[in-house]
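*Asks:* Sequence first, predicted model second:
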Amino acid sequence: MTPLRIGLVGLGPISTGPFNAGEWGIQHMNAAINSPYLELVAVCNSTKESAQKSIASHGLPSTVKAYGSMGDIANDPNVDLVAVVVHLDKHYKLAKTLLQYNKDLLIEFPATPSVAQTSELAELAKSRGVKIIIGSQGRCDPAVSKLRELVDSKIIGDVVYSTFIGHTSLDASQGWLEAQSGALDLDSGISRFNIVFGHQIDAFISVLGSFSSIQTAFKTKEKTTRLLDARGNVVDPLYKITSPDIILVQGVLEQGAAASFQLRTNKCPADGVGSRWIISGTEGELIYTGGPGFFHMGTPGGKITLNKWTAEAEEIDFRSEEKEYINRVDAPGVNILRLYEAFAQGKKNAYASIEDSLETQRFLENVKQNAVWAP
C-alpha cells in the first residue's frame, strides 16, 4: 500500500526526555520514520527556520519540507494527514485553521481543553467531510485490541463484571519540574487526571463501552511539593497540588455490567504488576496483567489469561501477528506508530475518532464533577 504521508506540527530539535514539555513530536517522528506504511514528508514549527533546524538536527531526509505556517503545510498536496503535536492550549486554534483547508488531522489527546471546543471541531470536520483522529494511543495497544476482539466474540459470554487496577509513578513527594507543573493542576487540561487516567479509561471504554452511572472519589496524598527548574533549583517550595493521585470510579456500564476503575500513584507497585484488568462473563473470565509503566503506551510483561468455565485456563497470544520493525520503537512511541498504521489501514476500532474522544472527554468531566474528595 502507498504510505500515509504525514505533516507534523511541532517537532523539537532535541530530546531531553520522553515526557518533557514541547518534545512529544519526537515520538511521532520516530513512529513515522520506522514504519513502511508511514512517511514523514513535512514539518511545521512557529517559523520555517525552526522547522529546518529540527529537520537537520534529527537527520531527516532533504525531501522533508519545512514550513512556518498552517496554510503552507495544509496546502502541500503531498501531505495526507497533518498531526498537531503541540501544547494543549494551541490545539483548538491550529486545528480550526487546518480544517479550513479540508485536511485530515491527528490531534494529540486531549483534543482541546473543553468539551465545547472539541464538539465545535467535531461539527466543523463533519460539515467539511474531514476526518479527525485523536492520539489516545491505548486503543491500538495489541493487548487492548485482543481484549476487544475476545469480548466482542462472546468467548466469555456476556460481560457481567470488570475491574481495572492501575498504577502510575507520577509521584510528586520529592519535587516536580516546573516545566511539567500542569500535570499537578486539575484545571490545566493536562493533569495526571486528564492524561494518565484519561488515556487509560479511554482504552477501557473502547473495549467495554462507557458507564451509564458512576460514583467517584479522589485523593491527593501530597497537598504541596517543591517546584524545580531544569537544574534542580527550587523555584516554589510550596507549590499547591490540585490534581488527584488516587482516582476511584465505580458504577454500571451501559451494557449492564458492574465495573470499577482504580488508579493509584506511588514509586512502584509492590508485586511488579502495574496494571491488572479483570473482565468476567457468564461463560468465563479474562485477566490482563502488565508491568510498571503507562498502560496506554505499552508496558512490559503484558499477559492475557482466558479461563472458560468449561476448560482449563490458557494464555492468549496477542503479539505474534506484529511485524519485527515495530520492535525498533520503544514506549512511549510504539503505540503512536500503531495508531497511525491503524488509521492508514482502515482499522476503525483501533483508533479514536474525534466523536469517540468527545464521549471520553464528557465522561471525564462527569467524573470530575461528581468526585468526592478524601481528606
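*Replies:* Yep, it's here.
*Asks:* C-alpha only now, for contacts and for neighbours.
*Replies:* Fine.
*Asks:* And residue 138, how close does it get to residue 200?
*Replies:* 7 Å (Cα to Cα, to the nearest Å).
*Asks:* Touching both of the two, which residues are there?
*Replies:* Residues touching both residue 138 and residue 200 (Cα atoms under 8 Å, 6 or more residues apart in numbering): 295-296.
*Asks:* Which of these two has more residues huddled nearby?
*Replies:* A direct count of neighbours by other Cα atoms under 10 Å for residue 138 and residue 200 places residue 138 higher, at 29 against 24.
*Asks:* For residue 337, give me its contacts.
*Replies:* 28, 31-32, 35, 326.
*Asks:* Just the element for it, please.
*Replies:* helix 334-344 (DSSP states H and E).
*Asks:* which is the next helix or strand following that helix?
*Replies:* strand 352-353.
*Asks:* counting contacts, what elements does that following strand pack onto?
*Replies:* Counting contacts by 3 or more Cα pairs under 8 Å, 6 or more residues apart in numbering; DSSP states H and E, strand 352-353 packs against strand 132-135.
*Asks:* another structure for you, compare them:
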Amino acid sequence: MAPIRVGILGLSDAKTFFGPGAWAKYAHLPSIIALSGDYEVVAIANSTVESARRSIAANDLPATTKAYGSAEDLASDPDVDLIVVSVRVQKHYELTKPALLHKKDVYVEWPLGATLAESEELTRLAKENGVRTIVGVQARADRVVLKLKEILASGEVGDVMSSTVTASTGVLSSDAWMEGLEYYVDFSSGGNEYHIFFAHFLDSFVSVLGDFDDVHGILKSFNKTTAIFNNKGELIDPAYPRTTPDHILVQGTLNSGAVASIIFRKPKAAVDNVGFRWIITGTKGEIEVTTKETQWQMADPSFKLRVKVGKEPEAREVDYTDDGDARLSGLEAIALNTARSYAAFVEKDESRYATFESATKTQRLLNRIAESAGWK
C-alpha cells in the first residue's frame, strides 16, 4: 500500500521545545519519519510560503516538499491525503475546517477546538464529509493505559468498585511563565492547564474506566498572577493574570456504578516525588499506576504498574514495555505516544486513538466539571 501523503500545518524551524510549531517538530515529524513505510511528508503550510520553505529546509525535508502559505491552499492539494494541524488551539477551528470541506483526513492536536461548540461543529463536518479523524490525546496509545485495559478485561482484579487519583502539577510553575504562551494561564483560551495538563489524564481515565454518570467538581486558584519572562530571561510582566485553576477536585459515579475521586494539586514539588498515583480497586484486587512528576501523555519511562490480588503479601510489578514495533525504538519519549497513535490510525484501531467524536466527549466532560464548580 502506498504511504499516506501528509501535509503539516504548523511545523517550525524552532531550535527549542517551546514556541509555535515546536510540537510538530519534536513529536509529529519524528513520528512520521519513523513510520516512513506508512507515511510521507509531502507539504508544509505556515502563515507564509517563505516561512514554510524555511521549515522545510531547517527540518531537512526533501526538496520536492511543497510549501504553502494558507490552510486553504494545502487543503486544495490533490496529492495530500492527511492534514496535521499542530498549532495553538485558538486556530484549530479555522485551520481544520478547509481540510474537512476538501474531504481530507485530519489529525488535530488536543484540544480539538477552543470551545465545545467549535469541536462539535468540526465533528459534524467530519461526519458529513466522510473523513477519518484523529485527535492528539496520545496517551490512549500509551503502553501503561493499554495494559490497564488488558488487566481489567482479564477479570484479574474483579469488577471495579472505585478509583482514586492524586496528582501533582508542580512540574508546571505557578510563579513564572513564558512570553507568547500566556494562553496557557488563561482559562477562557481553551488551551490552558485545565484543558491540557488535566484533560490529558482525564481522557485516559474515561478511556479505561468509562464516562461519569454524575460528576461534581471543585476548582480553586491560589495563584492569581504569574510573572511573564521572554526567551532571554527578561521580566516582561511581574503580575500577569492567571485565571486557570491550580487545584482540581472531581468526584462522581461512573456509568459502571463505580465511584471515583480525582485530585490535582499544585505544590512547589511533590513531597513523595510522585506526579501521578492512580489506584483502581476491584472486588478481587487493586491496580496502582505511579510516575514521577511529569506530563501524563509523554510516555515517561518512570511509569510503574503494580497489581495486588486478594491477600497477597506484596504487589506484583507488571511489565508493560513491549511495543512490538521496532520502528519506534529510536524515538524520544516526547514523540513515542504520538507515533503509536499514527500507527493505530493506519491499522484503524480506534481503541488506541481518539476520533473527533470521542475527543469531543472528553471536552464535554471537562465542561460538565467546570460548570458544576461554577468556574467560567
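*Replies:* Yep, that arrived. The structure presented is a predicted model; accordingly, all values stated were derived computationally and were not measured.
*Asks:* Superposing both, give me the TM-score.
*Replies:* After superposition, the two chains reach a TM-score (TM-score structural alignment, normalised by the length of structure 1) of 0.93; 372 aligned residues with a Cα RMSD of 2.0 Å.
*Asks:* quick revisit: how far off centre is the helix holding residue 337 of structure 1?
*Replies:* Averaging C-alpha positions (Cα atoms, centre = their mean, to the nearest Å) puts helix 334-344 of structure 1 12 Å from its chain's average.
*Asks:* can you pull out the strands in the stretch 251-376 of structure 2?
*Replies:* Using DSSP state E, counting those that start in this stretch, the strands of the stretch 251-376 of structure 2 run over 259-265, 274-282, 285-292, 304-309, 316-317.
*Asks:* correction: the stretch 101-250 of structure 2
*Replies:* 105-109, 133-136, 160-168, 176-178, 212-220, 225-229, 235-241, 247-254.
*Asks:* of those strands, which approaches residue 364 of structure 2 most closely?
*Replies:* strand 212-220 (11.1 Å; Cα to Cα).
*Asks:* sorry, back to before: structure 2: matching residues for the helix holding residue 337 of structure 1?
*Replies:* Matched against structure 2 by TM-score structural alignment, helix 334-344 of structure 1 falls on residues 336-346.
*Asks:* Using the three-state scheme, assign residue 18 of structure 2.
*Replies:* Assigned with DSSP: H, G, I helix; E, B strand; the rest coil, residue 18 of structure 2 falls in the coil class.
*Asks:* Structure 2: helices as residue ranges?
*Replies:* 22-23, 29-34, 49-58, 71-75, 92-101, 116-128, 143-154, 199-209, 333-347, 356-372 (DSSP state H).
*Asks:* Distance to residue 315 of structure 2 for the ones you listed - can I get that in TSV?
*Replies:* Shown next, in TSV, are those (distance: least, Cα to Cα, whole Å):
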stretch	distance to residue 315 of structure 2
helix 22-23	37
helix 29-34	35
helix 49-58	49
helix 71-75	52
helix 92-101	44
helix 116-128	41
helix 143-154	14
helix 199-209	21
helix 333-347	27
helix 356-372	32
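*Asks:* quick one: which of these is nearest residue 306 of structure 2?
*Replies:* Comparing the helices of structure 2 by Cα to Cα, helix 143-154 comes nearest, at 10.0 Å.
*Asks:* Tell me roughly how far that closest one lies from structure 1 on average.
*Replies:* Relative to the matching residues in structure 1, helix 143-154 of structure 2 has an average distance of 1.5 Å after the fit, by mean Cα distance after the TM-score superposition for structure 1.
*Asks:* In that helix, which residues are buried?
*Replies:* Buried positions in helix 143-154 of structure 2, judged by neighbour count with 16 or more other Cα atoms under 10 Å: 143-148, 152.
*Asks:* Closest to residue 371 of structure 1 out of the contacts of residue 337 of structure 1?
*Replies:* Of these, the one sitting nearest to residue 371 of structure 1 (Cα to Cα) turns out to be residue 28, at 34.0 Å.
*Asks:* Test my guess that that closest one contacts residue 335.
*Replies:* No - counting by Cα atoms under 8 Å, residue 28 of structure 1 sits too far from residue 335 to count as a contact (9.9 Å).
*Asks:* Touching both of those two, which residues are there?
*Replies:* Going by Cα under 8 Å, 6+ apart, no residue sits against residue 28 of structure 1 while also sitting against residue 335.
*Asks:* higher neighbour count, the two?
*Replies:* Between residue 28 of structure 1 and residue 335, residue 335 has the larger neighbour count (other Cα under 10 Å), namely 27 against 24.
*Asks:* Can you give me the distance of the more buried one to residue 86 of structure 1?
*Replies:* 18 Å.
*Asks:* Please apply the same query to residue 327 of structure 1.
*Replies:* 26 Å.
*Asks:* ok now do the residue nearest to the spatial centre of structure 1, which residues does it touch?
*Replies:* The centroid of structure 1 falls nearest to residue 136 when counting by Cα atoms, centre = their mean (3.2 Å). Contact analysis of residue 136 of structure 1 by Cα under 8 Å, 6+ apart lists 108-110, 199, 202-203, 296, 351-352.
*Asks:* Among the residues you listed, pick out the one closest to residue 67 of structure 1, please.
*Replies:* Distances from residue 67 of structure 1 to the contacts of residue 136 of structure 1, taken by Cα to Cα, are shortest for residue 108, at 19.8 Å.
*Asks:* Pull out the buried positions in the match of helix 334-344 of structure 1.
*Replies:* Quick answer for stretch 336-346 of structure 2 (16+ other Cα under 10 Å): 336-345.
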